[in-house]
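# here is my input, please return the structure:
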Amino acid sequence: MRLAILGASGHGKVVADAAGLSGWSSMVFFDDAWPEIAKNGFWPVVGDTATMLREVSNFDGVIVAIGNNSTRKAKQHELAASGARLVSVIHPSAVVSDFAVVCAGSVVFANAVVNACAEIGEGCIVNTGAVVEHDCVMGDFAHLSPNAVLAGGVKLGPMAWVGACASVKQLIDVGEGAMVGMGAVVTKSVPSAVTVVGNPAKVLSPSSQ
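Predicted coordinates for the structure are as follows:
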């Protein structure tokens, strides 16, 4: 089973590691900094995006390993249009309910929990130790950082980003493209395209995404 990963970054290393542990036998990277970058940790970088698009049929699966939500969305759509077989990667130590949905292009890292009836959209990141409780919905290309927690019934909008160790109260909506700062405690719904910080979280500024 051969996996092509777009994005030779630190995030990409964690994706490759999780993929190997979950059964992929071979992982190679593509990155637009190639050929200046020829290796990402233990894994080779063998081409750029254009190369990957030409060679997608040679791989059993492809995934975009880019942390920036907007860039990840654009690259995943480009790959999908080429007919690439987009896959998700779930670390074997993650706990994902049989009654949850994880869509193509998403990653669920070590010790994360995705509980019953949760829905993880396309191209999402559920990072190390994060918790997505029952009946939550993560919109496409959203990012849940390490140890962040979505309590039951939270709706996280497309391309929203929740910082490390932040928590969102049950039944709260976080709007499209919103950013929740590290360690923030969200007790009220968050509008689209803003950044909130603090405990309780308050609007700091428009989102920079």
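
# going forward, measure contacts between C-alpha atoms and count neighbours the same way
OK.

# centroid residue for this structure?
Ile125 (1.7 Å; C-alpha atoms, centre = their mean).

# who's in contact with that one?
Shown in contact with Ile125 (C-alpha atoms under 8 Å, 6 or more residues apart in numbering): 106-108, 141-145.

# next up, for comparison:
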Amino acid sequence: MRPLILAGGGGHCLSVLDTVHRIGYYDEIIILDVAERVGGTVSKYTIWGTEASLPELYGKGCRDIMISVGSTASTAVRRAIAEKIERCGFSFVNLFDPSAVISAEATLGKGIFIGKNAVVNAGAVIGDMAIINSGAIVEHNNFIGEYSHVSVGSVLCGDVEVGPDCLIGANATVLPGVHIGKNSIIGAGSLIYRDVPSGSKIYGGNR
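Sure, this is the predicted structure:
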């Protein structure tokens, strides 16, 4: 048996599950979530337990885990879950959809999810726990900081730097060479022409 633990049973978990099925490596899926959702279902899977179950699962020989909580306004929940997981000794796996195009010249951290039809080009660096969601394009020599989320259909042109804990909203475009500071939110559909200071929230663009 090759079990995989998914920490989080919301909408993002459905996307992760679909990629897990398409990869075909794991034959047992264990989903954890908050107490009030235990016993409910995600797709065909019953939510097995909560984070409190982690030591028990480790004792049973489970090792591979992915945080399947998405992020919108904040990455705090994902970070808190990761800290608990690390204390238990699990191994964060990377899950890349088979339809994604990932350059052999890209550098990838741990715990990364790359969704359907996403592109990660040569020279890109993707930090730990990042999400590169369906159809996103991360062009050459990009740097994506840890826990950042590049949402569906976003386009990051060449030499873009995204700090940790950022959200690049759906269908946003970031022009070449732009630096986006940590803890920033770029709203859906925004067009980013110039550097963005840390902690910024930009909706629409910054011409």
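
# any chance you could compute the TM-score here?
TM-score of the superposed chains, computed with TM-score structural alignment, normalised by the length of the second structure, equals 0.92; 201 aligned residues with a C-alpha RMSD of 1.4 Å.

# one step back: and the residue nearest to the centre of the first structure, what's its match in the second structure?
By TM-score structural alignment, Ile125 of the first structure lines up with Ile131 in the second structure.

# try Leu150 of the first structure
Match for Leu150 of the first structure (TM-score structural alignment): Leu156.

# repeat for Met182 of the first structure
Aligned against the second structure - with TM-score structural alignment as the criterion - Met182 of the first structure pairs with Ala188.

# quick check: its match touching Thr173?
No - using C-alpha atoms under 8 Å, Ala188 of the second structure is not in contact with Thr173, being 9.1 Å away.

# now the helices for the first structure?
10-21, 49-55, 69-81 (DSSP state H).

# from the contact counts, what lies against the shortest one?
Right, helix 49-55 of the first structure. strand 2-6, strand 26-30 (3 or more C-alpha pairs under 8 Å, 6 or more residues apart in numbering; DSSP states H and E).

# contacts for that helix next, please.
4, 6, 30-32, 79, 82, 84.

# how many other residues sit next to the counterpart of Val95 of the first structure in the second structure?
With TM-score structural alignment defining the correspondence, Val95 of the first structure maps onto Val101 in the second structure. Neighbour count for Val101 of the second structure, taken as other C-alpha atoms under 10 Å: 17.

# please tell me how far the nearest residue to Val101 of the second structure once chain neighbours are set aside sits from Arg22 of the second structure.
Distance criterion C-alpha to C-alpha, 6 or more residues apart in numbering; nearest residue to Val101 of the second structure, sequence neighbours excluded, is Val119 at 4.8 Å. Distance, Val119 of the second structure to Arg22 of the second structure, using C-alpha to C-alpha, to the nearest Å: 17 Å.

# out of those two, which sits in the more crowded spot?
The neighbour comparison of Val119 of the second structure against Arg22 (other C-alpha under 10 Å) goes to Val119, with 23 against 13.
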